[in-house]
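*Asks:* Okay, sequence plus prediction incoming.
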Amino acid sequence: MILAPLHDDLCLVYGPTDDLSEEVAEALALIELDLDGPAA
């Protein structure tokens, strides 16, 4: 995933509980769900 390195960098700089780090993690989760297709 192209945004995963961004999330890794944000976690290193700001920590995993930073608002921006959490927003990127949520966006990645949504993108991954969308790529997996509709739920069965």
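*Replies:* Noted; the coordinates are in hand.

*Asks:* Could you use CA atoms for every contact and neighbour count after this?
*Replies:* OK.

*Asks:* Name the SS class of Pro38, please.
*Replies:* State at Pro38, reduced to three classes by DSSP: H, G, I helix; E, B strand; the rest coil: coil.

*Asks:* Alongside the first one, take a look at this:
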Amino acid sequence: MSETPAGQTARLWISWILVAILLGYGIVQTAITAAKLFTS
């Protein structure tokens, strides 16, 4: 059942969302660190 197009699409979306969250988190952390360096 997991080989249905819908199942594959759902897994693809989940993997992309996880990647986006990780990238976004890293960018936010970098921005916060840069802001602290520039403001101090």
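*Replies:* Alright, I've got the coordinates. None of the values given here were measured: they were computed from a predicted structure.

*Asks:* which residues in the first structure form helices?
*Replies:* Ranges of helices in the first structure, per DSSP state H, are 4-14, 19-36.

*Asks:* would CSV of those helices with mean neighbour count be doable?
*Replies:* Below are those laid out as CSV (neighbours: other CA atoms under 10 Å):
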stretch, mean neighbour count
helix 4-14, 14
helix 19-36, 14
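
*Asks:* contacting residues for the residue nearest the centre of the first structure?
*Replies:* Centroid-nearest residue in the first structure: Ala25, 2.5 Å away (criterion: CA atoms, centre = their mean). Contacts here follow CA atoms under 8 Å, 6 or more residues apart in numbering; on that basis Ala25 of the first structure touches His7.

*Asks:* Could you do the one 10 residues further on as well?
*Replies:* With contact set as CA under 8 Å, 6+ apart, Leu35 of the first structure has no partners.

*Asks:* Repeat the analysis, applying 10 Å as the threshold.
*Replies:* Counting by CA atoms under 10 Å, 6 or more residues apart in numbering, Leu35 of the first structure makes contact with Ala29.
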